[in-house]
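Participant: sequence first, predicted model second:
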Amino acid sequence: MTTSVSEQDIARANAIKEEANVFFANKKFDEAVEKYTEAIEVNPNVAAFYANRAFAHTKLEAYGAAILDGDKAVEVDPKYAKGYYRRGVGKYALARYKEAAKDFRIVLKFAPNDRDAKLKLDDCDKTVARMAFEKAIASNEVVKKVSDSIDTQSIIVEDTYDGVRIDDGKVTKEFVDDMIERFVGQKKIHRRYAYEIILQARKYFSEQASLVDVEIPKEHKLTICGDVHGQFYDFNNIFKLNGRPSETHAYLFNGDFVDRGSFSLEIILTLFAYKLLYPTGMYLTRGNHETDDMNKVYGFEDEVKAKFSETMFKMFSETFATLPLAHLVQKKIFVVHGGLSSRDDVTLEEIRNIDRITKGQPGQGGLMSELLWADPQFLPGRSPSARGVGQKFGPDVTENFCKMNDIDMVIRSHEVKHQGYQVEHNGRCVTIFSAPNYCDSVGNKGAYINVTPETEKGYKLDYVQFDAVEHPKTQPYANKFRGGF
């Protein structure tokens, strides 16, 4: 239904849209969304306004909002190809491949030469067929774990390999130091040692609860980091600025180690190796990007296949399923990647006992998914998430969770913050994000939190910000599917 709009308002809406375009071009996507919204309020009859806002939402990873804007664009103009395309990209990003394929087919009906729509449609069709095949196999026989079939001792290490080796299955400081230097120089470790690291890490994590207690001994320190997203050189810079993990200096990386950046493999192998070297010096929380759906779209799967093999990616997938979902620091700080549940009665013990390994992939609903996907909001209560998965939770929800579980606060990650961190919900909820200049485009700072024991409160928090460093210029592994992202 078309709304009556004056010529003056049409001109004013177009002018506002141009302001939004400038914000978008300068990568100020929040401001762009606000301006596109203003243009829509003045003139709701232009499908392109909704499609443009959908694109800005996509840049903010608000895929649910992008889908809704795609809906509105095609409602205004059923023949507007870009509306279907933006909606399809939102669904594609959320691994809703069948639905996305329908939209890309409509795009090609109106724009037969749209190469990106063809690529995405082809990928959707292949993925749907592969998933159907895997489901059929799984229903007829017990699918064996790849990790049960790898014999690292049978993998020959060639004499030409010039790196430090793992002897007797034991990861040493010498090996980790050498591995990091190889990674800095864009060299790989031998696949035998990569497999050994992954297998040992999987065994270690599979024996842990879904909620892990972390105690900081006197004169020790714990550093909590947020998303690092494949930005290995920024990740390594944290250690240069703050010191490497040791027996007295532990790190907790709070999910989203992989995807987006081009050096996810280097980060995850470093984290796993440090876990094996210092079991109480490295803690890892699963993020929403340590999942098959995200790894397919955002690059980690393609990166591992390019650098090693599909078998190794499957090994990582099985290992990600063993990662803990949360940590409890000093009995008072709940650390989780996303946030809080849609229920008010969730206890720490319920989280501790989640059978994450059997479930494997978190899906797009339920407690496990919510812990990985939720975001805080300013208003009280809960509301649907613009991401299309999970929900938003207000300060009252955080307050209730803390009081019921006798804790002080929630530290979470999952969202880029311009200053690298943000304190909200009356100090009860902190977001920490450790990928500066996210995706080489956002211009944000990174941050981490140093936690030290204190007699009176039990802990002290110190926030440290840092800037991005130079890194080799490489093409993101997800680039071939990112035309609309």
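Facilitator: Received it, and whenever you're ready, just let me know what you need.
Participant: only C-alpha atoms from now on, for both contacts and neighbour counts.
Facilitator: Fine.
Participant: how many neighbours does Asp168 have?
Facilitator: Asp168 is flanked by 6 other residues according to other CA atoms under 10 Å.
Participant: likewise for Arg87?
Facilitator: 30.
Participant: surely Arg412 touches Val335?
Facilitator: Yes. At 5.8 Å, Arg412 counts as touching Val335 under the criterion of CA atoms under 8 Å.
Participant: give me the common contacts of these two.
Facilitator: Here Arg412 and Val335 share the contacting residues Asn254, scored by CA atoms under 8 Å, 6 or more residues apart in numbering.
Participant: and those two? Which one has more around it.
Facilitator: More crowded of Arg412 and Val335, by other CA under 10 Å: Arg412, with 31 against 26.
Participant: quick one, what contacts that one?
Facilitator: Neighbours of Arg412 in contact, by CA under 8 Å, 6+ apart: Gly226, Asn254, Val335, Val336, His337, Gly338, Gly339, Cys429, Val430, Thr431, Ile432.
Participant: structure two is appended below for comparative analysis:
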Amino acid sequence: MSILQPKKALTDLQQILKLEPSNRQILLQAQETQKLIRKLAFAEAIRVEDGPSVADSIEEQLKSGSAGTLVSKDYKGPHLPAGPEGQEHLGSITEDFINEMIEFFKKEGRLPVKYVWQILLGANRAFLAEDSLVEHTVEEDATIDVIGDTHGQLFDFLNLLSKTGRPSEKHALLFNGDLVDRGSYGLEIILITFAYKWLYPNRTRLNRGNHEARSLNGMYGFEAETKEKYKGDTTFKLFSEVFESMPLATLISATQKPAPTESLPWDASPAQTSPILSKDGRKRFLVVHGGLFSKDGVTLDDIKAIPRTKLKQPGQSGLMMEILWADPCAANGRAPSKRGVGTGFGPGETNLLEISDDERDLLTSHLLHRRYEGILRVEWSDCPPALPRDATRRLHRGARRTMCYHLLRSCLLWSWRQQGCLCKNRCAGHHALHQVRGRAAPGSQADGIHQEPWWYA
């Protein structure tokens, strides 16, 4: 059954009901699928393709100071400063405001809609200035962490920030999609990440995930969450429009060549002694939410040229859909996706690095725990809202030229410095994976510098 093809899913459910007419779970799924089909049909019927931008309309409301944009005198939370002269209505983001906002969210506080709109517009301006493929260079003495799939789990998200450190002039964060849906605090997570994007546009990177899409938000909770917290559908429409402007991929590159083999310890991992390097001898990582493509010959320039703001939603075919939905798989080459949308890509014929003639590693999020030989992977039990007690961690290494680093549901963090760590525990040397719930990782430091991989027993 395809998650993005409800009509086909309904046909499958009806076939199952013929075989198992008393299966109540299938009956309920069929009823919900019918409702979804009617809802999508209605939305399609009233959709206006070339209407005015929601962002432009809201900016006009802010500029005119309409009643809906006024901050109540009873509001006790942080206040966003006015913007510069002539742009007072846009607001001005500060680190103090973000810190106060985070503490406010911990206490179940809710920002006035004016501030929500200003944060979204600030992030939107930053996104629109970027290509679909963003190039991020890790400068000397700088660090970057990648966090994937926080899915509305606010306190897990904040715990990750406490380990990595927040964005700053010397520390970057890349949020690799799926910040919303499933959990109850997707809106708060989005506002925090978008506020940092507004404040530090070159130190806060965001890739769009398959859940930053209108269709999935309607099925998995973010639409309902937004409409409950901010009545009406205007704010949700603005979120949807800003999601459409988010980049699709980030290329992380070093400025220096890695440490020479002779300077490494005798027990360094093969990934340290034989790293994957670009033509000029640097480590590079292509970071996407889902994965690679159903056809050969896709280049970085092709990704950069994806007209994401015209396409708006992922659809059911094309490069944009595949970059958000594809999954690593066990089979060599390519295979149909079990999701019913996207492509499975594996070792062998479909080399993970064949998307251009330059070599790089691949870092993805998106998929639940699986085990695939030939691809560097991390296996996790899926994270419930509460702290996990039975999570396990395994690290697999395969062929050096088919490495894929995988992040999962609000549990894992990837951290990189120029020369990489010198860990003895079969990590990839230039990456770190931490499970960072509940307590500090043994041997780790507050700024997220990797010492040793660890997990809950």
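Facilitator: Here it is on my side, so go on. Worth saying up front: this structure is predicted, and the values here are computed from it rather than measured.
Participant: that older thread, of the contacts of Arg412 of structure 1, closest to Val212 of structure 1?
Facilitator: Val335 (9.7 Å; CA to CA).
Participant: separation between whichever residue in structure 2 pairs up with that closest one and Thr137 of structure 2?
Facilitator: Alignment note (TM-score structural alignment): Val335 of structure 1 maps to Val287 of structure 2. Using CA to CA, to the nearest Å, Val287 of structure 2 is found at 13 Å from Thr137 of structure 2.
Participant: can you list residues touching both of these two?
Facilitator: Here Val287 of structure 2 and Thr137 have Ile252 as joint contacts, going by CA under 8 Å, 6+ apart.
Participant: go through the contacts of Arg412 of structure 1 and flag which are in strands.
Facilitator: Those of the contacts of Arg412 of structure 1 mapping onto strands are Val335, Val336, Cys429, Val430, Thr431, Ile432, per DSSP state E.
Participant: and for the last one, nearest residue in space, chain neighbours not counted?
Facilitator: For Ile432 of structure 1, the nearest residue in space outside its immediate sequence neighbours is Tyr421; the separation is 4.5 Å by CA to CA, 6 or more residues apart in numbering.
Participant: surely that neighbour touches Ala435?
Facilitator: No. In terms of CA under 8 Å, Tyr421 of structure 1 does not count as a neighbour of Ala435; the distance is 10.9 Å.
Participant: show me which of the two is the more surrounded one.
Facilitator: Ranked by neighbour count (other CA under 10 Å), Tyr421 of structure 1 and Ala435 place Ala435 first, with 31 against 25.
Participant: wait, what's in contact with the closest residue in space to the more buried one that isn't next to it in sequence?
Facilitator: Nearest residue to Ala435 of structure 1 in three dimensions, chain neighbours excluded: Val228, at 4.6 Å (CA to CA, 6+ apart). Going by CA under 8 Å, 6+ apart, Val228 of structure 1 touches Asp234, Phe235, Asp256, Phe257, Val258, Phe433, Ser434, Ala435.
Participant: can you pull the buried residues of the helix or strand encompassing Gln34 of structure 2?
Facilitator: Using DSSP states H and E, Gln34 of structure 2 sits in helix 24-46. By neighbour count with 16 or more other CA atoms under 10 Å, helix 24-46 of structure 2 contains the buried residues Ile26, Leu27, Ala30, Thr33, Gln34, Leu36.
Participant: for the contacts of Arg412 of structure 1, give me TSV that also has distance to Phe55 of structure 1.
Facilitator: Listed next are those as TSV, based on distance: CA to CA, whole Å:
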residue	distance to Phe55 of structure 1
Gly226	26
Asn254	28
Val335	32
Val336	29
His337	25
Gly338	23
Gly339	26
Cys429	29
Val430	28
Thr431	25
Ile432	26
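Participant: which among the residues you listed gets closest to Thr280 of structure 1?
Facilitator: For the contacts of Arg412 of structure 1, the nearest to Thr280 of structure 1 is Asn254 (15.3 Å; CA to CA).
Participant: isn't the closest one right up against Thr285?
Facilitator: Yes. At 4.8 Å, Asn254 of structure 1 and Thr285 qualify as touching, with contact defined as CA under 8 Å.
Participant: that older thread, now, of the contacts of Arg412 of structure 1, which are buried?
Facilitator: Buried among the contacts of Arg412 of structure 1 (16+ other CA under 10 Å): Gly226, Asn254, Val335, Val336, His337, Gly338, Gly339, Cys429, Val430, Thr431, Ile432.
Participant: who's in contact with the aligned partner of the second one in structure 2?
Facilitator: With the correspondence set by TM-score structural alignment, Asn254 of structure 1 lines up against Asn176 in structure 2. By CA under 8 Å, 6+ apart, the contact list for Asn176 of structure 2 reads 146-149, 206-209, 287-289, 364-365.
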